[in-house]
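Q: output the structure for:
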Amino acid sequence: MPMSLPRHVLLCCALLLAGCASTARPAPTLYEELGGQAGLEALVETLLSHVADDPRINQMFARVNIVMLNQHLNEKLCQVSDGPCDYQGKAMGPAHAHLPIGQGEFNALVEDLMWAMDQQKIPRTTQNRLIKRLAPMQGEIVNQ
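A: This next block holds a predicted model:
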């Protein structure tokens, strides 16, 4: 014959289970999936090193203040990925208006970014989430 538990024991168990459910950790942000600030800094460093070796676009970066570019890229990626940063640079249109950027150059930079994310062992799903958030900027950057 099965033994029944007193009501107060059942109520206590139900409250404990409800408490466990409410303390579940929320899903990580894209920023966290990218490795936080350290992950973004490594990604940007890898990206900029690769861009410097990419003959399709490296000439566009020849006169750029690389320290400032590094800072702005870190801020932008941090902001776009829901990190705790505020982007302090120019809007994308004005920042790129003086450069003849066509679809080919834009695609080359995206390819370089994907290569850098692969080098940093960022999972493809996380890469896709970041690219999806960056994609709307294409219209502001491509001007040829």
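Q: only C-alpha atoms for contact and neighbour calcs from this point on.
A: OK.
Q: nearest residue to residue 83 other than its sequence neighbours?
A: In space, and not counting its chain neighbours, residue 83 is closest to residue 31: 5.2 Å by CA to CA, 6 or more residues apart in numbering.
Q: can you get me a residue count around the one you found?
A: 21 (other CA atoms under 10 Å).
Q: next SSE downstream of the helix or strand hosting it?
A: Assigned by DSSP states H and E, residue 31 falls within helix 30-33. Using DSSP H and E, the helix or strand that follows helix 30-33 in sequence is helix 36-52.
Q: mind listing what's buried along that next one?
A: Of the residues in helix 36-52, those buried under the neighbour-count criterion (16 or more other CA atoms under 10 Å) are 36-37, 39-48, 50-51.
Q: if we can go back for a sec, give the contact list for the residue nearest to residue 83.
A: Counting by CA atoms under 8 Å, 6 or more residues apart in numbering, residue 31 touches 37, 78, 81, 82, 83.
Q: of those residues, which belong to helices?
A: Among those, the residues falling in helices (DSSP state H) are 37, 78.
Q: show me where the protein has helices.
A: Applying DSSP H to the chain gives helices spanning 7-22, 30-33, 36-52, 66-80, 92-96, 103-119, 124-134, 138-141.
Q: can you list the helices and strands that the last one packs against?
A: Here helix 138-141 touches helix 92-96, going by 3 or more CA pairs under 8 Å, 6 or more residues apart in numbering; DSSP states H and E.
Q: another for comparison:
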Amino acid sequence: MSRFTKLAGIGLGLLLASSLAVAQTPYTDDQVYQGLGGKEGIKKIVDTFIPLLLADPRIKDSFTDFDMEQLNVRLQEQFCEFAGGPCKYTGKYRDKTMDGVGTERDMATVHQDLKVTNAMFNALTEDLQIAMERNNVPNSVANKLIAKLAPMQRAIVTK
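A: Alright, predicted model coming up:
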């Protein structure tokens, strides 16, 4: 392998690593947030997204014990914050099986027992893209939100 090829490979690796680090932080401006339609637009997207999840045979069983109203709120917070909006995502979730327990779990812990595969993660992403499309979100804006959420795949996919 030539020295140039090695250097190019190292450079590409550093570029990918830096882009992943940037992708895990919310946008610093509200351009994507505005492109999603602000809080009301995000609410419409999530209100479209959740029925798609529950109807999708590839993943609907994963949501059996989830409090879907709470999931709706958390997704709105998450999309809003990562899009550069004024919201703060709490990063915590309580499901119905936790009633009376009082414990909150982070993203990795919430998903650890769900045995989420890459195929399931991709199905959810497809459903989100459909929800944004149905709410007339421009592809460029939708792709920017997906790019910010994609690094969560490492915490969510457990199988």
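Q: TM-score for the pair, please.
A: Once superposed, the chains reach a TM-score of 0.78 (TM-score structural alignment, normalised by the length of the first structure), with 118 aligned residues with a CA RMSD of 1.2 Å.
Q: before we move on, back to that, tell me the residues of the second structure aligned with the helix holding residue 31 of the first structure.
A: Helix 30-33 of the first structure corresponds to residues 32-35 of the second structure when matched by TM-score structural alignment.
Q: ok, average deviation of the matching stretch from the first structure?
A: Following superposition, stretch 32-35 of the second structure is found to deviate from the first structure by 0.8 Å on average (mean CA distance after the TM-score superposition for the first structure).
Q: any idea how far that stretch is from the chain center?
A: Here the centre of stretch 32-35 of the second structure is set off from its chain's centre by 16 Å, with CA atoms, centre = their mean, to the nearest Å.
Q: what does stretch 119-138 of the second structure give?
A: Chain-centre distance of stretch 119-138 of the second structure: 10 Å, with CA atoms, centre = their mean.
Q: do stretch 35-54 of the second structure as well
A: The answer for stretch 35-54 of the second structure is 13 Å, by CA atoms, centre = their mean.
Q: and for stretch 62-73 of the second structure?
A: Relative to the chain's own centre, stretch 62-73 of the second structure is displaced by 15 Å; criterion: CA atoms, centre = their mean.
Q: read off where it ends up in the first structure.
A: Mapped onto the first structure using TM-score structural alignment, stretch 62-73 of the second structure spans residues 60-71.
Q: pull out the buried positions in the matching stretch.
A: Buried residues in stretch 60-71 of the first structure, defined by neighbour count with 16+ other CA under 10 Å: residue 70.
Q: which residues sit against it?
A: 44, 45, 48, 52, 99.
Q: quick revisit: got JSON lines for the helices of the first structure, with distance to residue 59 of the first structure too?
A: Below are the helices of the first structure laid out as JSON lines (distance: least, CA to CA, whole Å):
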{"stretch": "helix 7-22", "distance to residue 59 of the first structure": "53"}
{"stretch": "helix 30-33", "distance to residue 59 of the first structure": "30"}
{"stretch": "helix 36-52", "distance to residue 59 of the first structure": "8"}
{"stretch": "helix 66-80", "distance to residue 59 of the first structure": "13"}
{"stretch": "helix 92-96", "distance to residue 59 of the first structure": "14"}
{"stretch": "helix 103-119", "distance to residue 59 of the first structure": "11"}
{"stretch": "helix 124-134", "distance to residue 59 of the first structure": "23"}
{"stretch": "helix 138-141", "distance to residue 59 of the first structure": "17"}
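Q: where does residue 11 of the second structure fall, secondary structure wise?
A: Here residue 11 of the second structure is covered by helix 3-23, with elements defined by DSSP H and E.
Q: who's in contact with that helix?
A: Outside helix 3-23 of the second structure, the residues that touch it by CA under 8 Å, 6+ apart are 147, 148, 149, 150, 151.
Q: which among those count as buried?
A: Going by neighbour count (16+ other CA under 10 Å), the contacts of helix 3-23 of the second structure have 147, 148, 149, 150, 151 buried.
Q: and stretch 76-86 of the second structure, how far from the chain's centre?
A: Put simply, stretch 76-86 of the second structure sits 11 Å off its chain's centre (CA atoms, centre = their mean).
Q: and residue 120 of the second structure, how far is that from residue 80 of the second structure?
A: For residue 120 of the second structure, the distance to residue 80 of the second structure equals 23 Å [CA to CA, to the nearest Å].
Q: same check on residue 149 of the second structure?
A: Going from residue 149 of the second structure to residue 80 of the second structure by CA to CA gives 11 Å.
Q: that's all I had, so thanks and see you.
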